[in-house]
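Undergrad: Following is a predicted model, sequence given first.
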Amino acid sequence: MTKVVFLHPDLGIGGAERLVVDAALALKGKGCDVQFVTSHHSPQHCFVETRDGTLPVTVVGDWLPRHIFGRFYALCAYVRMIYAAVYVVFFSGLAPDIVFCDQVSVCVPFLRIGGFKVLFYCHFPDQLLTQPGSALKSFYRAPLNWLEETTTGLADRILVNSIFTAGVFRDTFKRLHVQPTVLYPTMNTDVFDNTTPLPISEILNKEFADSAVLFLSINRYERKKNLKLALDAMCELKNCLSASEWLHVHLVMAGGYDTRVNENVEHYDELLSHANTLGLTEKVTFMKSPSDVEKISLLKHCHCLIYTPPNEHFGIVPLEAMYAGKPVIAANSGGPTETVVNDVTGFLCNLKPEDFAHAMLKCIQNEGVRTKLGKAGQDRIKKLFSFMAFSDQLLEIVHSLHDMKDKVE
């Protein structure tokens, strides 16, 4: 039995966390022994499979600081991951055949010291996730950026989440002559199929008429997710509808919210204020960190997904919406251009409120369009992004690394 340890910095709720959880479930379903090691895991802010015992989780080094006086987040993340890697190599007794790590590559050389084969999943180069700043910040980031590129190149196999990210990887890590393998994220359709949706009135504490049209946005409360665009699009949409039509339109904005993350707290308040300024307070409902059941229920009850991040690395939520049979209105850039087919499974739009509003109008005024797009989305997910296809590809990669390990020994 192949033993795989997943080493992840913070096992909370997000696209990266969903991917590693699905990867662990896929390998477990194929007969592998899987275990998580992480620097942080809160039962109140995690996916259920990491809480109910389905996937064993060991937390190490959570006492180490996440920042120093509100700064040096990246440096602290590196230290925490090195500590976790040292634990896996010298103190855990796990003796994995393969370590699957992601997000922070600085742990890779320490894992190699232990003689483990390392599979590194690059969701996106970490150095591109930080905003450019002062000369002092550039001086601080320079060695970290060099270290990220160097340690990423030490992995035995490198995976990325989309063709878009593969291109960014090559453009960013110019010293590495590596062709990463694209392993598209998936979704665990069994959980989706076996979840009985909650009534929408119970989730939102509001009653809606049968004629209501619900738009849904699901994203972490981060500024880079461009969530204000959904509110601005709603404002534009109001001008396109009669008073009676507008009466039945509602937007639900749900997303990951962690009180430890200042940006989550600040941006949530910014969005509330922006909705109020636009006169949309009664037309928008905000939700913090919906549970898995609530999220699935929202996807099943909504009529259309609004996905606003520009140049998103991949984007798992559009997959979930298409599997639920809902059209997706997304930015015409990044990962969604590989998952959403314009005018077939949804609409790819320029980052303008009026463009999003125009697509939303099509979904409001023609139920047949919504049904057609939703059905095409379901078919596309089952054909190209199924959990089985993901599991088979990942298992093949793991077996190839295991075979390499056997040959060396």
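TA: That came through, no problem. Everything quoted here is computed from the prediction, not taken from an experiment.
Undergrad: hey, let's count contacts and neighbours off CA atoms from now on
TA: Fine.
Undergrad: part of a helix, is Leu7?
TA: No. Secondary structure of Leu7 (DSSP: H, G, I helix; E, B strand; the rest coil): strand, not part of a helix.
Undergrad: how near is it to Tyr78?
TA: 13 Å (C-alpha to C-alpha, to the nearest Å).
Undergrad: Mind checking which of these two has more residues around it?
TA: Leu7 (26 against 19; other C-alpha atoms under 10 Å).
Undergrad: so the more buried one touches Pro96, yeah?
TA: No. In this structure, Leu7 is not within contact of Pro96 by C-alpha atoms under 8 Å, at 11.2 Å.
Undergrad: Secondary structure element for the nearest residue to His303 once chain neighbours are set aside, which one?
TA: Using C-alpha to C-alpha, 6 or more residues apart in numbering and skipping the chain neighbours, the partner closest in space to His303 is Leu214 (5.4 Å). Applying DSSP states H and E as the criterion places Leu214 in strand 213-218.
Undergrad: Burial check on Gly93, number of neighbours?
TA: 9.
Undergrad: try this one next to it:
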Amino acid sequence: MERKLKIAIIHPDLGIGGAERLIVDAAVELVSHGHDVHIFTAHHDKNRCFEETVSGTFPVTVYGSFLPRHVFYRFHALCAYLRCIFVALCVLFLWPSFDVILADQVSVVIPLLKLKKSMKVVFYCHFPDLLLAHHTTVLRRLYRKPIDFVEEITTGMADMILVNSKFTASTFANTFKRLHARGIRPAVLYPAVNVDQFDEPHSYKLNFLSINRFERKKNIELAVSAFARLHTLEEHALQSQKLNEATLTIAGGYDSRLRENVEYLDVLKHLAAREGVSSRISFVTSCSTAERNKLLSQCLCVIYTPKDEHFGIVPLEAMAAHKPVIACNSGGPVETVKDAETGFLCDPTPEDFSLAMAKLIQDPQMASRMGGEARKHVAESFSTKTFGQHLNQYLMSITGSKED
């Protein structure tokens, strides 16, 4: 019998993104292994979160929600650091020791948590933050320089570092050269998806589905442009009747507090109008898990547009729902999508994406066959059960716990 661990998870903002999905899955799976799990965060909106965080499966405690997320839409990184430091200090001084703390996304909390020698700290690195930040002006570079330095130094202080893909592990080595020179090598722990939540699809409508947060880095305009380009393909490439039935649904996380979400949704709507396809594109903001699953069940396939995405949970959810994926031939999807078997890996151009979409419009049965293979692929390699087993092994090994 395994030793029961007391585990704390620190996450900056418990919303409904891919990072949050992973943290929730981690908590659920660790609870299923008999551990006591407690999530600490600086923000948790009970009206905009994953259901598991309010169901009582594990406690969620919020500290520092009064602290700003930005200062006049600037200094987001600094504010995130301050919020997470406040959370870490509360955990450190208001709670008894935990056996292990899983810190997610923000590494600056690690040296604080290490003050309690009895606690082991595991850091999950989704992607080096310094690569996601803008360094376009002198002022930005001056602002980011100490933050980037602190990120590398504090990341190296963790007892164990986990990353979400081989792509991220390679990027980690190339980015944090001092850590790599010291022999620090992160272990790969792929995110997962609960395949049991997805039933057999009810239909294969000629609807293409894009699921992403409304952020520019998600490159959703590629889906709009590719859909519009279907109409410019040679006449013999598509039957006009099928083409007229084709639609595109763009769904995803949307927060009216975030200026980028508001502005980017407006950009996409204007692009759809300019391309002449706005009447055949639907926008769904902040749909629930049940609504998302219904969209997945009814679509023909999922269009996943981010380029060099470090992992990407959406392709796994799509494949678990028996649907093929059209994604960029880079980053995490290269490790999760089997080209021409469970979907298509394409160059990030409207031309390449539209050709892949056309294949499925011409032959919906191909989508059905690919969807079946996709489901088996995810169930075998990316289930939450497999994820939970690997994470549990990592935590047990880092704490020196053994089976009784």
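TA: Everything's here; your move. Since this is a predicted model, take the numbers as computed values, not measurements.
Undergrad: Now the TM-score, please.
TA: The TM-score (TM-score structural alignment, normalised by the length of the second structure) is 0.94; 391 aligned residues with a C-alpha RMSD of 1.6 Å.
Undergrad: Could you report the distance from the residue nearest to His303 of the first structure to Gly53 of the first structure?
TA: 35 Å.
Undergrad: Residue in the second structure paired with the residue nearest to His303 of the first structure?
TA: With TM-score structural alignment defining the correspondence, Leu214 of the first structure maps onto Asn207 in the second structure.
Undergrad: burial measure for that match, as a count.
TA: 21.
Undergrad: Who are the contact partners of it?
TA: Contacts of Asn207 of the second structure were listed using C-alpha atoms under 8 Å, 6 or more residues apart in numbering, and they are Ala246, Thr247, Leu248, Thr249, Gln298, Cys299, Leu300, Cys301.
Undergrad: Return the residue of the first structure aligned against the last one.
TA: Cys301 of the second structure maps onto Cys304 in the first structure, with residues paired by TM-score structural alignment.
Undergrad: Same question for the first one.
TA: Across the two structures, Ala246 of the second structure finds its equivalent in Val249 of the first structure, going by TM-score structural alignment.
Undergrad: Ile326 of the second structure: which element?
TA: strand 325-328.
Undergrad: Where in the first structure does stretch 337-347 of the second structure align, residue-wise?
TA: Going by TM-score structural alignment: stretch 337-347 of the second structure matches residues 340-350.
Undergrad: Check which residues of the matching stretch are buried.
TA: Buried residues in stretch 340-350 of the first structure, counted by 16 or more other C-alpha atoms under 10 Å: Val340, Val341, Asn342, Val344, Thr345, Gly346, Phe347, Leu348, Cys349.
Undergrad: Touching, the fourth one and Leu373? I think so.
TA: Yes. Counting by C-alpha under 8 Å, a contact exists between Val344 of the first structure and Leu373, whose distance comes to 5.6 Å.
Undergrad: tell me which element Cys49 of the second structure falls in.
TA: Counting by DSSP H and E, Cys49 of the second structure is part of no helix or strand.
Undergrad: What about it, how many residues nearby?
TA: 20.
Undergrad: Trace it over to the first structure, please.
TA: So Cys49 of the second structure corresponds to Cys46, using TM-score structural alignment.
Undergrad: For the residue nearest to Lys338 of the second structure when sequence neighbours are not counted, give its distance to Val302 of the second structure.
TA: Using C-alpha to C-alpha, 6+ apart and skipping residues adjacent in sequence, the residue nearest Lys338 of the second structure is Phe344, 7.4 Å away. As judged by C-alpha to C-alpha, Phe344 of the second structure and Val302 of the second structure stand 10 Å apart.
Undergrad: Kindly report the same for Gln105 of the second structure.
TA: For Gln105 of the second structure, the distance to Val302 of the second structure - C-alpha to C-alpha - is 27 Å.
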